[in-house]
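Sequence first, then the predicted structure, then my questions.
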Amino acid sequence: MTQDKLPKNLGRRQALIRGGLAAGGLVAASVAPAAQAAKSAGKQQWDHEADVVCIGSGAAACSAAVTAAGLGAKVILVEKMPLPGGTTGKSGGVTWIPNNPLLRARGINDERTDCLRFLARYAYPRQYTPNSATLGLPDGSYRLLEAFYDNGSPMIENMDKLGAVRFREFKMWFVDKYAPDYADHLPENKTPRGRALEPAVGASSAGGGASLAAQMEKWLAAKGTPILLEHRVTNVVKDGDRVVGVEALYGDKLVRIKARKGVVFGTGGYAHNASLCGLPSDGPGGGQHEAAPRRCLRVAGRRALGREPAQTRRARRPRAQLPDAQARRHASGRGRKRRTDAVRRGCARRGDAADRARVDLGRREKRLTPVPFGRASK
């Protein structure tokens, strides 16, 4: 159909579609795969179906599940391990929430502006710019910090209101004093005590996390929320650009779970995944502990959607050495050798004959015998 033969009452939408089809089939080529995907998505067979599917069973996934179920949504929790709780179950269960209701009850106002500056300074030390409207952060990262501050305290109140978990202020075990905050020496940290909370029931250095997860799981079970254990999510099912479910392996069986409204990844604990630990980090420690919830959720979400984590596009930072790696390095003698060689080179440059003699004497000392990792020396 040529332009002069188009009906006079043709709408804008139809004109755009027909104009695109007339331009060599460009629109048809791009629309066809999406239409085919929608058609195939409608024919898919599902083993389970819910409004919201939460992946994981630790504090992140369970709090998302409790919130959704509290709003009346049908929820399914999916966990790859035979027991629920995730990494939270092995932790002390301490939760870091700025401007929480327990702080305000003591008359302490954790100001939003000050807290955002502290979060930006601590979590993004390289990008932090005090005079910037977004404190030097990309817009998405800044909005994430805003969302954390704005929703953290209401989440604590909502958990209490629903009867899922009640929190209390965290104090150091056996000392009964408020624990110092992360980087409490930074000038941006205006509230260096009181942001840390713990479950009011079952709190301890070893069992607080298990109690936190168990309380939310008990609440979900009472609401009839299925918890699918030993289901390892392997794929995200999409209808065009929209996520409509996940695929999981239960033994050798493929299980398909439909999500009518959304999929939430609460799969923390990435320190157990060697490939994720190898990614660069922006945090001051350069390792796996910095801003872990923020980072692991972003990595899991981007990879589930077939995208590389954003941080792989940034410059690498020196990795923080773990204690066992340092111990093995010392046991092998490499650390001493490098230090001795460095001193010897420095002495040689200065031309200090006496120092060179002392270093040479030290090099003739018996070296530590390398010990294979996991075996005791004789």
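Ah, there it is.

from here on, contacts and neighbour counts on C-alpha atoms
Will do.

Any idea how far the helix ranked longest in the chain is from the middle of the chain?
Ranked by number of residues, the top helix in the chain under DSSP state H is helix 139-162. Mean C-alpha position of helix 139-162 versus that of the full chain (Cα atoms, centre = their mean, to the nearest Å) differs by 15 Å.

since we're on G209, how many residues are nearby?
A count of nearby residues for G209, using other Cα atoms under 10 Å, gives 28.

re earlier: can you give me the buried ones in the longest helix of the chain?
Y142, L145, E146, F148, Y149, G152, S153, M155, I156, E157, N158, M159 (16 or more other Cα atoms under 10 Å).

what residues are up against the first one?
In this case it means Y142. A120, T134, L135 (Cα atoms under 8 Å, 6 or more residues apart in numbering).

Out of these, who's the most crowded?
A120 (23 neighbours).

Checking the residue nearest to that one when sequence neighbours are not counted next. Helix, strand or coil?
Leaving aside its sequence neighbours, A120 sits nearest to Y128 (Cα to Cα, 6 or more residues apart in numbering; 6.0 Å). Three-state call for Y128 (DSSP: H, G, I helix; E, B strand; the rest coil): coil.

follow-up on the earlier one: can you give me how far the next helix or strand after the longest helix of the chain is from the chain middle?
Following helix 139-162 in sequence order, the next helix or strand is strand 167-169 (DSSP states H and E). From the chain centre to the centre of strand 167-169 is a distance of 23 Å (Cα atoms, centre = their mean).

swap in stretch 85-104?
With Cα atoms, centre = their mean, you get 15 Å for stretch 85-104.

Presented hereafter is structure B, for comparison with structure A:
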Amino acid sequence: MPAGERRLDVTWDERFDVIVVGSGAAGFTAALTAAADGASVVVLEKAAMTGGTTRKSAAWFWVPNNRLMRAAGIDDPRDSALQYMARLARPAEYAPSHPTLGLPAEEFAALEAFYDHGDEALAALEELGALDVGGVMEFPDYFAHLDEDVPKRGRSLWPAAAEGGQQGGQVLLEGFHRAADRLGVEVRTSTPAVDLVLGEDGEALGVVVDGERGRQRVRAERGVVFATGGFTHDPALRRDHLRGPYVGGCAAVTNTGDFVKLAQAAGAVLANMQQAWSAPIVLERLQRDPGGVAGSFVIPGDGLIIVNRAGERVLNEKAPYHEQTRAFFSWDPVSGRYPNLPLIAIWDEQVAATVGGVDFGNPVPPAHVDAYWVIGADDLAGLETAIAERLTAVGLAAGHDRLAPDFEANLRRTLARYGDFADSGVDLDFRRGETPIELAGAAMFGPGDGANPTMRRLSETGPYYATLLGPGTLDTKGGPRVDVQGRVLRADGSTIPGLYGAGNCVASPSGEAYWGAGGTIGPIFCFAYLAGRHVAARVGAAA
């Protein structure tokens, strides 16, 4: 039955008060909240295991005015927090004197709701035993240097037991499952929801699932909450909607835009479809291991630079990963190509020996792994040859698969210029090492001892190493527009009764911003919590 078809004569195989589709941070938060409010809840997961992209993540969450900040005496005023979020969400529209700071009214209302209810959502999850909040109050926001950021720090949190490490997502899911068991939430894997069942007035009555029990219709007496992730792994949706030539991403491979298609057929309006949570990604790791690859959230080492196919630096290598990714989308109107696609990270032996690791998508490998993605050579001439060969093997589009004829000469000039900046401590080209988040990253992942702790002149002798980077997504952040309660909206602003969405499958009020570490999951907790509360209190139509 195609989504959008009105049916009054449905035979239901099962009934629950609330159906939640998806089992990551958004899905579990909505399910646990609804169950705690007395609803019978089933969680339907498309994959063979729960967790989605959350399982792969460190599960940091960015929440303004949280209780750890307050306990530490860090003030986070509402007006300035809203200004910080709005300034980055819509930088071309931001107007500090405007009643909604220049944002569309519905986006501003969502930012207000996030400030007002974000910590409330954390408290609710803690009370349910699903989460134990930890964090280090000194960790700065990604744009702590902006005047709009008053507290500068303290908003990035994590599951306490993980202590900020890569295993945070697994720790979070263990807590979710324990709480789900206590609350009687039924969780089914390998059970995709393939269709919506709509009533005569367009109300979402339930879903069609195709799982181990065969194709069945499951009734939601109060509502259906979709939390199925974005469309990272649907190449057609990426091509049609994203703002640049993303090569893929590190979201769960099941994130194929399912809710975009179902909600559109049900009459939903889409928003923010051009935006994604972004990070550079190692191309060869993406090609070989699309399910396990991570974005390069950390690119450590003071003796490492990133250049384009002409051998020139084009970005601040220590800027937040989301901001680095914007450099890939530069367009050359003369050649008719993207000159920064791909980019090439280059480092020396000291970096290779000191900062290799497997967490957070580090492109510099430790000694014990098969570093198939690393290109190595004894000198710069050999490195150019090896990079050129690897570019051809990777199979990029014509024109993006070869180096400029003067790559080696340009690279030598680039290295000399970078070395002079490192010696002086000031990067006159890209201001590397000037912001609090860059210095915090250097302190965590390998600071240098020079005038600028993020910079060091690369060795004048080899060996040298390199890898190819492309623009990737953590996941997309566009989809059906929802209100602050998670209700899916039509183009005229009316709600589709009984249909909710949360997480990366719906339009994010963050716009194009990435406010700080955990900027994905923090809002997800808040809005999934609000959706869970609202759907649990709803009285649906008889069917």
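Looks like it came in fine. Everything numeric here is computed off the predicted structure, so don't read it as measured data.

Please work out the TM-score for the two chains.
Once superposed, the chains reach a TM-score of 0.67 (TM-score structural alignment, normalised by the length of the first structure), with 295 aligned residues with a Cα RMSD of 4.0 Å.

one step back: list just the nearest of the contacts of Y142 of the first structure to L368 of the first structure.
Of all the contacts of Y142 of the first structure, A120 has the smallest distance to L368 of the first structure: 44.5 Å, by Cα to Cα.

Please enumerate the helices of the stretch 101-250 of the second structure.
Taking DSSP state H, counting those that start in this stretch as the criterion, the stretch 101-250 of the second structure contains helices spanning 105-127, 168-183, 235-241.

Tell me the counterpart residues of the longest helix of the first structure in the second structure, please.
Aligned by TM-score structural alignment, helix 139-162 of the first structure falls on residues 105-128 of the second structure.

before we move on, back to that, which of the contacts of Y142 of the first structure remain contacts when I look at the second structure?
Contacts conserved in the second structure for the contacts of Y142 of the first structure, using both residues aligned by TM-score structural alignment, their matches' Cα atoms under 8 Å: A120, T134, L135.

Would you mind putting those into TSV with distance to G285 of the first structure alongside?
Shown next, in TSV, are those (distance: Cα to Cα, whole Å):
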residue	distance to G285 of the first structure
A120	15
T134	23
L135	20
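
And A161 of the second structure? What does it align with in the first structure?
Match for A161 of the second structure (TM-score structural alignment): V201.

Its match: neighbour count?
14.

what does S23 of the second structure give?
Neighbour number of S23 of the second structure under other Cα under 10 Å is 33.

residues contacting the counterpart of it in the first structure?
Mapped onto the first structure by TM-score structural alignment, S23 of the second structure lines up with S57. Going by Cα under 8 Å, 6+ apart, S57 of the first structure touches L77, V78, E79, P84, G85, G86, A213, G266, T267.

R222 of the second structure is nearest to which of the helices of the stretch 101-250 of the second structure?
helix 168-183 (17.7 Å).

angle of the closest one against helix 105-127?
Per axes from the mean of the first three to the mean of the last three Cα atoms, to 10 degrees, the angle that helix 168-183 of the second structure makes with helix 105-127 is 70 degrees.

Now the aligned partner of R222 of the second structure in the first structure: closest residue in space, sequence neighbours ignored.
Here R222 of the second structure is matched to K261 in the first structure, going by TM-score structural alignment. Distance criterion Cα to Cα, 6+ apart; nearest residue to K261 of the first structure, sequence neighbours excluded, is D51 at 5.0 Å.

what's the helix or strand where the one you found lies packed up against?
Using DSSP H and E, D51 of the first structure falls within strand 48-55. If you count contacts as 3 or more Cα pairs under 8 Å, 6 or more residues apart in numbering; DSSP states H and E, strand 48-55 of the first structure packs onto helix 59-70, strand 75-78, strand 253-265.

if you set the cut-off to 6 Å instead, what comes out?
Here strand 48-55 of the first structure touches strand 75-78, strand 253-265, going by 3 or more Cα pairs under 6 Å, 6 or more residues apart in numbering; DSSP states H and E.

Burial check on the alignment partner in the second structure of P101 of the first structure, number of neighbours?
In the second structure, the residue matched to P101 of the first structure (TM-score structural alignment) is R67. When neighbours are counted by other Cα under 10 Å, R67 of the second structure registers 18.

Look up the closest residue to R67 of the second structure, ignoring the ones flanking it.
Excluding the flanking residues, the one nearest R67 of the second structure by Cα to Cα, 6+ apart is D119, at 6.9 Å.

Kindly report the same for T50 of the second structure.
S23 (5.4 Å).

Likewise for E384 of the second structure?
E408 (6.3 Å).

again with K171 of the first structure
Using Cα to Cα, 6+ apart, the nearest residue to K171 of the first structure is Y178, at 4.4 Å.

Equivalent analysis for A353 of the first structure, please.
Here the residue nearest A353 of the first structure, using Cα to Cα, 6+ apart, is C347, at 7.8 Å.

rewinding a little: closest to Q311 of the first structure out of the buried residues of helix 139-162 of the first structure?
Y142 (15.7 Å).

follow-up on the earlier one: what about the residue nearest to K261 of the first structure, distance to A214 of the first structure?
Note on D51 of the first structure: its distance to A214 of the first structure, by Cα to Cα, to the nearest Å, is 23 Å.

Next, count neighbours for the closest residue to S332 of the first structure other than its chain neighbours.
Distances taken as Cα to Cα, 6+ apart place P370 nearest to S332 of the first structure, at 4.2 Å, with adjacent residues excluded. Applying other Cα under 10 Å, we find 14 other residues in the vicinity of P370 of the first structure.

Would you double-check that P370 of the first structure falls in a helix?
No - per three-state DSSP, P370 of the first structure lies outside any helix segment and is coil.

so it makes contact with R329?
No - taking contacts as Cα atoms under 6 Å, P370 of the first structure lies outside contact range of R329: 9.0 Å.
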